[in-house]
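> can you look at this prediction? I've put the sequence above it.
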Amino acid sequence: MTFNAGLIVELAVQGIINGAIYAMVAIGLAMVFGLLRILHIAHAGLFAVGGYVGVVVTNASGSFALALGTAMLVVGLLGVLIYRFCYEPILSKPPYVALIASVGLFLAMEEGLRLVFGDYGLTFTKPQLPGSFQMIATVRYAELAVVVMAIVLFTALALFAKHTRAGMAWRATVSEPAMASSFGVDLRRVRYLNFFIGSAFAAAAGVMVATLNNVVEPHMGAVPSYKALAIIVIGGFGNLQGTLIAALLLGIVESYGAVFLSAWLDRDSVAFAAMLAVLMLRPQGIFATAGGIKKGWRIGSLFKPASLKPSKRTAP
């Protein structure tokens, strides 16, 4: 195989784009696991629903921005409903109960999309963000939009978590839920917020993938589901900083692996290989903090420790 600088750069760019998509999907999974210790497999179904809402609204209104906002709002609210009616009643049960329920929800959403929209998916009546430009490599406008979207969303999340009272309450709940409750934090509202944000991120990823491929399909969440699982394992089980780094690394490794390792590994098998290697060599995840898996779970590790002032309200 011939090596050239142009190919190396092009693969790096493609890896960053893939990593941005993986990060938007995996961040919600990491948020739910960090808060509730639940493997939220149904998150992949929300990714697919977001893609469908984006295509349907774009085709009906002609506005891609409206479609993106609608998808994030609708899927965010759907995530809250999933927590309220599926997970909340079984929080006291062993973790595998929630896992089974989550897998069932994912399959139900996948089959629901197939029944409503058919087996062959939907396409945009007019491709969104067409065209490309030449920088270091040829980049499509849709690909640039994916990276910009990821940067904007993660920057907004960081600012929200660091500079708003709700964000401080969220971080405090993840780190020390009992103490946060004693300070007057409403744990239920924090969990609703957690599911809304994570689900909205998945919807944004679904819409952007639909834009890249110009198609959405009922099973489009299947591959992101196991890749997101691999990412949170590599990143350190709920550690948001580790999740973001792992998503970017996986995207780049997959991009190069699809070219240079194609004789031994399929592109989608790279995530499994990486996850198995990490589980064997460092079960707590590469980016878990010193002291074990429990510290690696803490979402607050992405930001400075939260500081809440005591409240006179009675804990819920």
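Okay, I see it. Remember, predicted model here, so these are calculated numbers, not experimental data.

> going forward, measure contacts and count neighbours with C-alpha atoms only.
Fine.

> any idea how far residue 182 is from residue 6?
The gap separating residue 6 from residue 182 is 57 Å, by Cα to Cα, to the nearest Å.

> so between those two, which is more surrounded?
Remark: of residue 6 and residue 182, residue 182 carries more neighbours, 16 against 11, as counted by other Cα atoms under 10 Å.

> do you know how far residue 44 is from residue 229?
10 Å.

> please, which helix or strand holds the nearest residue to residue 212 once chain neighbours are set aside?
Using Cα to Cα, 6 or more residues apart in numbering and skipping the chain neighbours, the partner closest in space to residue 212 is residue 142 (5.9 Å). Element membership for residue 142, per DSSP states H and E: helix 141-163.

> for residue 102, same thing?
Using DSSP H and E, the element containing residue 102 is helix 95-117.

> which parts of that helix are buried?
Using 16 or more other Cα atoms under 10 Å as the test for burial, helix 95-117 gives 98-99, 101-103, 105-107, 109-111, 113-114.

> make JSON lines out of those and add distance to residue 92.
Formatted as JSON lines, these follow (distance: Cα to Cα, whole Å):
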{"residue": "98", "distance to residue 92": "10"}
{"residue": "99", "distance to residue 92": "13"}
{"residue": "101", "distance to residue 92": "14"}
{"residue": "102", "distance to residue 92": "15"}
{"residue": "103", "distance to residue 92": "18"}
{"residue": "105", "distance to residue 92": "19"}
{"residue": "106", "distance to residue 92": "21"}
{"residue": "107", "distance to residue 92": "24"}
{"residue": "109", "distance to residue 92": "25"}
{"residue": "110", "distance to residue 92": "27"}
{"residue": "111", "distance to residue 92": "29"}
{"residue": "113", "distance to residue 92": "31"}
{"residue": "114", "distance to residue 92": "33"}
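
> try this one next to it:
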Amino acid sequence: MEITFDLLALQLFTGLALGAIYILIAVGLSLIFGMLTVVNFAHGAFFMVGAYVGVFAAERTGSFWLALLIAPVVVGGFGMLCERWLIRPLYGRGIDYPLLLTFGLAYMMVEGVRIIWGKTGLPFDTPELLQGATNLGFAHFPTYRLFVVGVVTVLLLVLWLLIEKTSFGLIVRAGARDPVIVRVLGVDVSRVWLLVFGVGTGIAALAGVLSAPLQGVSPEMGTSVLTVAFVVTVVGGMGSLMGAVVAGLLVGVVESMAVLFFPEAAKVSMFLIMAGVLLVRPQGLFGRAGLMS
């Protein structure tokens, strides 16, 4: 197969679109860890439940756009309940306790979905407005994937403004570094933790809805996603939003290019990236040393 500039450019755009999904999956995980120091093994399950809630909302309302709004709100609210009544009592007991709890919670969520919706996967059609392809000048590219890139870009801008330009973001950043001092200053840190966990799980649900037209919806869809989320988060640095963005794009582009040049290695390319980064920087590209201790 002849490798032309147009083919390379098309594959690059494919990698960026794939990386956008990876970013959306990893940002919520990184946000939760950065503030709560909770390794959320239920993140893939929240992603999966978000997709199912999106299907349910789209069927009941007849609108994909309403499903995009409803799923993050519903799953984010459920995530807040989980943080308040299941995870919060384990704070201060070591990082292993919430890790094991969320691991079990993920299994419960998957089985709950199987009971409600069945074991067979469900289709989720691309909305009519976003079907087809858009002419980029050098090639035609699926319109829906461009839409996903746009949504992720807007969401990242909103998150950056929230964290860097608001008093809530200042509390989040300070609480991630020293929650004791923040408490001394009279801030209810537990309420901030609650909101951060809700935002993180809501973003996972949004990723699930956006991914549904690309891969369908099934109870097992969160398993592979969880692997990708942790790879991207570890490469970027645990708790670093900038790291999640850079690592998501890096993994997406490398995987896409591997499909073109070395298809057999495409699926393992992300693990090669992770191994290479950890050999040079054990804390990840933008992570802080000692954060896991």
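In hand now; what should we look at? Remember, it's a predicted structure, so these values are computed and weren't measured experimentally.

> counterpart of the residue nearest to residue 212 of the first structure over in the second structure?
By TM-score structural alignment, residue 142 of the first structure lines up with residue 144 in the second structure.

> that match against residue 126, yeah?
Yes - using Cα atoms under 8 Å, residue 144 of the second structure makes contact with residue 126 at a distance of 7.4 Å.

> and these two? Which one has more around it.
Between residue 144 of the second structure and residue 126, counting by other Cα under 10 Å, residue 144 is the more crowded of the two (22 against 15).

> the more buried one and residue 95 of the second structure: what is the separation?
According to Cα to Cα, residue 144 of the second structure stands 39 Å off from residue 95 of the second structure.

> burial check on the counterpart of residue 163 of the first structure in the second structure, number of neighbours?
Matched across to the second structure, residue 163 of the first structure falls on residue 165, judged by TM-score structural alignment. The burial count assigned to residue 165 of the second structure is 11, neighbours taken as other Cα under 10 Å.

> next: residue 145 of the second structure.
When neighbours are counted by other Cα under 10 Å, residue 145 of the second structure registers 24.

> can you tell me the SS state at the closest residue to it other than its chain neighbours?
In this structure, residue 145 of the second structure finds its nearest non-sequential neighbour in residue 17, 5.9 Å apart by Cα to Cα, 6+ apart. Following DSSP: H, G, I helix; E, B strand; the rest coil, the label given to residue 17 of the second structure is helix.

> wait, what's in contact with residue 17 of the second structure?
By Cα atoms under 8 Å, 6 or more residues apart in numbering, the contact set of residue 17 of the second structure is 145, 146, 148, 149, 252.

> nearest spatial neighbour of the second one, skipping sequence neighbours?
Nearest residue to residue 146 of the second structure, sequence neighbours excluded (Cα to Cα, 6+ apart): residue 17, at 6.9 Å.

> that neighbour maps to what in the first structure?
By TM-score structural alignment, residue 17 of the second structure lines up with residue 17.

> now that match: how far from residue 254 of the first structure?
11 Å.

> and if you look at residue 230 of the first structure?
13 Å.

> mind listing the shared neighbours of those two?
Each of residue 271 lies in contact with both residue 230 of the first structure and residue 254 under the rule Cα under 8 Å, 6+ apart.

> counting neighbours, what do you get for residue 5 of the second structure?
Using other Cα under 10 Å, residue 5 of the second structure is surrounded by 10 other residues.

> residue boundaries of the helices in the first structure?
Assigned by DSSP state H, the first structure shows helices spanning 5-36, 43-61, 64-82, 95-117, 141-163, 165-175, 177-182, 187-213, 222-235, 240-260, 269-281, 293-296.

> so which other helices or strands are in contact with the second one?
With contacts defined as 3 or more Cα pairs under 8 Å, 6 or more residues apart in numbering; DSSP states H and E, helix 43-61 of the first structure has these neighbours: helix 5-36, helix 64-82, helix 95-117, helix 187-213, helix 222-235.

> which strands and helices lie in contact with the helix holding residue 142 of the first structure?
Helix 141-163 of the first structure packs on helix 5-36, helix 165-175, helix 187-213, going by 3+ Cα pairs under 8 Å, 6+ apart.

> of all those, which lies closest to residue 296 of the first structure?
Distance to residue 296 of the first structure, taken as Cα to Cα, is lowest for helix 5-36 among these, at 8.7 Å.

> what's the average distance of that closest one to the second structure?
Once fitted to the second structure, helix 5-36 of the first structure is off its aligned match by 1.0 Å on average (mean Cα distance after the TM-score superposition for the first structure).

> for that helix, buried residues please.
Of the residues in helix 5-36 of the first structure, 10-36 count as buried by neighbour count, 16+ other Cα under 10 Å.

> can you redo the contacts of residue 17 of the second structure as a markdown table with distance to residue 240 of the second structure?
A markdown table is the format used below for these (distance: Cα to Cα, whole Å):
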| residue | distance to residue 240 of the second structure |
| --- | --- |
| 145 | 25 |
| 146 | 25 |
| 148 | 22 |
| 149 | 20 |
| 252 | 18 |
